[in-house]
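Asker: structure of the sequence below:
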Amino acid sequence: MEDGPYKYIRDGTGKVSRVIRIGTRKSQLARIQTDSVADKLKELYPDIHLEIIGECSGEE
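Answerer: A predicted model of the protein is given here:
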């Protein structure tokens, strides 16, 4: 069930939460932009779980 833009995790209390995956290229600029969006999402939704996935192609 790990395919797709999200997955589920269970914390120590048994609560199930959704993890939202954010894809990014591996360039420094792309990572800065992605981190900025992730920070804003965490600010707006403090309980959100994010996972940043870097692209694996040979382009930078």
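Asker: C-alpha only now, for contacts and for neighbours.
Answerer: Will do.
Asker: how about the helices in the protein?
Answerer: Secondary structure of the chain (DSSP state H): helices located at 28-44.
Asker: number of nearby residues for the nearest residue to Lys7 once chain neighbours are set aside?
Answerer: Nearest residue to Lys7 in three dimensions, chain neighbours excluded: Val19, at 5.2 Å (CA to CA, 6 or more residues apart in numbering). Counted by other CA atoms under 10 Å, the residues lying close to Val19 total 15.
Asker: let's compare: structure for the following, please.
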Amino acid sequence: MDMKDGLVVYVLICPELYEREGTPYGDNHGRDWSDNHIRFARLGLAAADFAAGAVKTQWC
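Answerer: Prediction:
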């Protein structure tokens, strides 16, 4: 996503992992998501791809 000032913003879209109620780390009752390790690993892989110059558009 290109911003007005030239800044480029990348968004990781993967509804299966990130589109849910609560906080990024847990549900509305304060319990951790059981797949936090998978969600964090996916985010880390995306960051590694950016760092390596291998940006992919379909990560899910």
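Asker: TM-score of the superposition?
Answerer: After superposition, the two chains reach a TM-score of 0.39 (TM-score structural alignment, normalised by the length of the first structure), with 40 aligned residues with a CA RMSD of 3.2 Å.
Asker: picking that back up, the residue nearest to Lys7 of the first structure and Tyr8 touch, don't they?
Answerer: Yes: if you go by CA atoms under 8 Å, Val19 of the first structure and Tyr8 touch, sitting 5.7 Å apart.
Asker: now for the top strand by length along the first structure, which elements pack on it?
Answerer: The longest strand of the first structure (DSSP state E) is strand 16-24. On a contact count with 3 or more CA pairs under 8 Å, 6 or more residues apart in numbering; DSSP states H and E, strand 16-24 of the first structure meets strand 6-10, helix 28-44, strand 49-54.
Asker: could you check the angle the last one makes with helix 28-44?
Answerer: Pointing back at strand 49-54 of the first structure there. 170 degrees (axes from the mean of the first three to the mean of the last three CA atoms, to 10 degrees).
Asker: which residues are contacting strand 49-54 of the first structure?
Answerer: Ser17, Arg18, Val19, Ile20, Arg21, Ile22, Gly23, Thr24, Arg25, Lys26, Ala38 (CA atoms under 8 Å, 6 or more residues apart in numbering).
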